[in-house]
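missing the sequence, but the structure's below:
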């Protein structure tokens, strides 16, 4: 394990010594099936998640405040579920946990769409959030086990691109439905739940593909075979703690704050349409830039990729500061530029983070390591909007921008700081 710690932050430099055929190794069949399943899952997410509050408010008749509050329960159950998912993956196998998670996602979605009363709405969101907390780390674990180490970064980058592409297509289809069938009407009350039924069908396709991908780990472990130490071992792994600490900081900057600051800036400038242009620019960079990102991450270490993400995100928010102060470019062009930089950083992070996590993870604790990695991202996504809200309440969004730049610099410092266990050659 000591040798592994000394090499982890230069993991992908091994590709420079490999031949072209090794770099372009074909994905195993199981990997391709799981990636295809991710695309179907993302289509279902895009069909439903952007319109969940609309369903709760216009179809289920809940007030807007109650509807948004209920929808906010999802991330809370996800945070709690991650702690349970890790040991389950290590004991029962990633395929079992992934299928169980997708089954919960289906049940939660149908309960949310068709169940009666407030309790069913709360239960649907909670069950669905718990399902996602099982599915994501289980999928990350399965991809790591199935995929040769030298092409893992490419697989994780493609997974991220597929998810974004599927969400964009699904959201577009859902938007067409909402535009043509007003949710508040009687026809809308029948049509809107059908989006969740369609998403359930897509998740069933994903379950089928997950089963066909095969089992990559032993079916289970007895108590005597269970890994000793569990999460305690993971929390004493200093290189791993630094990686997930960096992930939490970067997630706050590139996901959480990005989900909130552009809206505040656009509304302050009385230009809400700027959000549409920024979103399109972000998605376009992720999809169009993915081939370049894949080639780049095959030639640089995962740590350098994370440093690149931190630098791009620091620059993205730094260029917004003059605009927020009223001395820079207009809000729309600056948000488009920032979204391009955010998207480029997302591509670098998508392949580098799970590659590092699974390089550090011992086989018997791989589920726990992936669950903690997923938890760090979830915490960052939750923290970003809270920081933005606090800044907006104080009357100045620039505080959130300065904070984002500072957190990016801190993430870079964590990656650069040497230790006795990590020798970055």
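That came in fine, so what should we check first? Every value quoted in this text rests on a predicted model; they were computed, and no experiment measured them. Numbering: from 1, shown residues only.

only C-alpha atoms from now on, for both contacts and neighbour counts.
Will do.

neighbours around residue 230, how many?
16 (other C-alpha atoms under 10 Å).

excluding sequence neighbours, find me the nearest residue to it.
residue 365 (6.9 Å; C-alpha to C-alpha, 6 or more residues apart in numbering).

before we move on, what about residue 131?
Nearest to residue 131 is residue 101, by C-alpha to C-alpha, 6+ apart, at 4.0 Å.

pretty sure the one you found contacts residue 134?
Yes. Contact criterion C-alpha atoms under 8 Å: residue 101 and residue 134 qualify, at 4.9 Å.

which one of those two is surrounded by more residues?
residue 134 (31 against 25).

which helices and strands sit right next to the helix or strand encompassing the residue nearest to residue 131?
Per DSSP states H and E, residue 101 falls inside helix 94-114. Secondary-structure packing of helix 94-114 (3 or more C-alpha pairs under 8 Å, 6 or more residues apart in numbering; DSSP states H and E): helix 73-92, helix 117-146, helix 186-212.

hold the first one in mind and look at this next one:
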């Protein structure tokens, strides 16, 4: 079957191909991420303007979340493989709930650090646990679509939550911030009840095959060239992408493009709207195509986005500069719709069932490292006035990503790369064991 001849599935086909467990897991995403959207854009404002914590200390406290997440990702991946994805996801979501409650009433840096530690545990453990659980209830092309649609729903929930939080939160009334963080905590009850109820039999746990005597340590996994290069690709994608979108982009837009904070806010709205509106359209277009080639297209889009942002810096403070910031967010978001379905799908199609937690933990660790290093580099370069060097570095990083994607293509099978190949074995969602289809 050629790439061009693959039938493009629609929404109804995707939904009908999902197991009951997959539908339950997907249908609650917007609700639980809406709570996250209520607080995500306003956490640092809450610390600084409501609780009186200086901006520099507030920034360090926010970075502490990623540091904790990076520290727990490795052990979390091992536990996912040993006790099951459902149990670990239940644990991590409970940590998120506790963290939000602590932050809701925090008044000192120490209490914020405690709350952020719980959030970091959730971020570090939930990635390998959730992805392993998704892989347990999906297979083949449905798995790639699932990751893409899940990403769109996350953005929808966060976007709607951000709008509601923006209207409700008031820096002159600390109670409003307490309420939105408690609402964030309450939204975690949705996945917790789901995991204790309809999904209680989905363990996301697979026994090691009797004929498999290969070591399953992180070191052994990282000795595989495909894993190494895919991990490098994930880190670089985070460094030039997500590591900059929350730090490098706002800093560049304010200090170089000289646009207002309102334009930056509208830019993030454009980003969210693009993902929500185009994700399923993109999924239909990339269905049956080489995932690595999709990643190459994504790197080209990101390079164009960053060049647009840099060039409009020449006309700083003008309408053209504002349009450049908005255009950046739209093009960058289009690239995101290509990234999110592909790397997680490659990772989980590559991973043996009994090591899925570790494989996803390696991917999550690369992501966390990129989100830590990206803002640091952006801050130093933009603060020193090296704006053109910053843009050049990001574009060079995008080019390096394209090269890495082609390297990965040579190291993985066609089936892992999303094109014709042997059918992936089905997995019993209750036991995680492979079954033979009739």
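Cool, got the structure. As the structure is a prediction and not an experimental result, all values here were calculated from the model.

before we move on, back to that, of all the helices and strands packed on helix 94-114 of the first structure, which one comes closest to residue 422 of the first structure?
Nearest to residue 422 of the first structure among those is helix 117-146 (21.8 Å), distances taken as C-alpha to C-alpha.

what angle separates the closest one from helix 94-114?
160 degrees (axes from the mean of the first three to the mean of the last three C-alpha atoms, to 10 degrees).

and helix 117-146 of the first structure, what does it pack onto?
helix 29-48, helix 64-71, helix 73-92, helix 94-114, helix 152-180, helix 331-360, helix 366-393.

mean shift between the first one and the second structure?
Taking mean C-alpha distance after the TM-score superposition for the first structure, the mean distance separating helix 29-48 of the first structure from the aligned residues in the second structure is 1.5 Å.

residue 287 of the first structure: how many residues sit nearby?
Using other C-alpha under 10 Å as the criterion, the residues surrounding residue 287 of the first structure number 17.

these two touch, right, residue 362 of the second structure and residue 72?
No. The criterion here is C-alpha under 8 Å, and residue 362 of the second structure misses it with residue 72 at 11.4 Å.

with neighbour numbers in mind, choose between those two.
residue 362 (25 against 18).

contacts only, for the more buried one.
Contact analysis of residue 362 of the second structure by C-alpha atoms under 8 Å, 6 or more residues apart in numbering lists 73-74, 218, 231.

try 10 Å
Residue 362 of the second structure sits next to 70, 73-74, 77, 128, 218, 221-222, 227-228, 230-231, 234, 347, 368 when contact means C-alpha atoms under 10 Å, 6 or more residues apart in numbering.

and residue 133 of the first structure, how close does it get to residue 69 of the first structure?
19 Å (C-alpha to C-alpha, to the nearest Å).

go on, residue 231 of the first structure?
With C-alpha to C-alpha as the criterion, residue 231 of the first structure and residue 69 of the first structure are 31 Å apart.

swap in residue 5 of the first structure?
Residue 5 of the first structure is 43 Å from residue 69 of the first structure, by C-alpha to C-alpha.

neighbour count winner among these two?
residue 5 (20 against 13).

and that one, what helix or strand is that in?
Secondary structure (DSSP H and E) places residue 5 of the first structure in helix 2-7.

from the chain's centre, how far out does that helix sit?
Relative to its chain's centre, helix 2-7 of the first structure lies at 28 Å (C-alpha atoms, centre = their mean, to the nearest Å).

that one: what's the following helix or strand?
Next element after helix 2-7 of the first structure (DSSP H and E): helix 20-23.

of all the residues in that next one, which ones are buried?
Neighbour counts over helix 20-23 of the first structure (16 or more other C-alpha atoms under 10 Å) mark residue 23 as buried.

repeat for stretch 388-395 of the second structure
Applying 16+ other C-alpha under 10 Å to stretch 388-395 of the second structure flags 388, 390-392, 394-395 as buried.

give me the contacts around stretch 177-186 of the second structure.
Under C-alpha under 10 Å, 6+ apart, the answer for stretch 177-186 of the second structure is 31-40, 42-43, 45-46, 50, 93-106, 161, 164-165, 168-171, 176, 187.

ok, 8 Å please
32, 34-36, 38-39, 46, 96-101, 103-105, 165, 169-171.

would you mind listing which of these are buried?
32, 34-36, 38-39, 46, 96-101, 103-105, 165, 169, 171.

hmm, what's the outermost residue in the first structure?
Distance to the chain centre peaks in the first structure at residue 186, reaching 35.5 Å (criterion: C-alpha atoms, centre = their mean).

mind checking how far that residue is from residue 54 of the first structure?
From residue 186 of the first structure to residue 54 of the first structure the distance is 14 Å (C-alpha to C-alpha).

can you count the residues close to the corresponding residue of the second structure for residue 245 of the first structure?
Under the alignment (TM-score structural alignment), residue 245 of the first structure maps onto residue 232 of the second structure. Using other C-alpha under 10 Å, residue 232 of the second structure is surrounded by 18 other residues.

which residue is nearest the middle of the first structure?
residue 377 (6.8 Å).

please report how far the corresponding residue of the second structure for that residue lies from residue 50 of the second structure.
Matched across to the second structure, residue 377 of the first structure falls on residue 367, judged by TM-score structural alignment. Residue 367 of the second structure sits 31 Å away from residue 50 of the second structure, going by C-alpha to C-alpha.

how far away is residue 386 of the second structure from residue 332 of the second structure?
The value you get for residue 386 of the second structure to residue 332 of the second structure, if C-alpha to C-alpha is used, is 22 Å.

more crowded one of the two?
More crowded of residue 386 of the second structure and residue 332, by other C-alpha under 10 Å: residue 332, with 25 against 13.

show me what residue 166 of the first structure lines up with in the second structure.
Checking TM-score structural alignment: residue 166 of the first structure goes with residue 157.

now do that match against residue 100 of the second structure, distance only.
Distance from residue 157 of the second structure to residue 100 of the second structure, by C-alpha to C-alpha: 17 Å.

and residue 201 of the second structure, by the same measure?
28 Å.

kindly report the same for residue 350 of the second structure.
Distance from residue 350 of the second structure to residue 100 of the second structure, by C-alpha to C-alpha: 35 Å.

what's the answer for residue 414 of the second structure, then?
Distance from residue 414 of the second structure to residue 100 of the second structure, by C-alpha to C-alpha: 43 Å.

try residue 273 of the second structure
Distance from residue 273 of the second structure to residue 100 of the second structure, by C-alpha to C-alpha: 27 Å.
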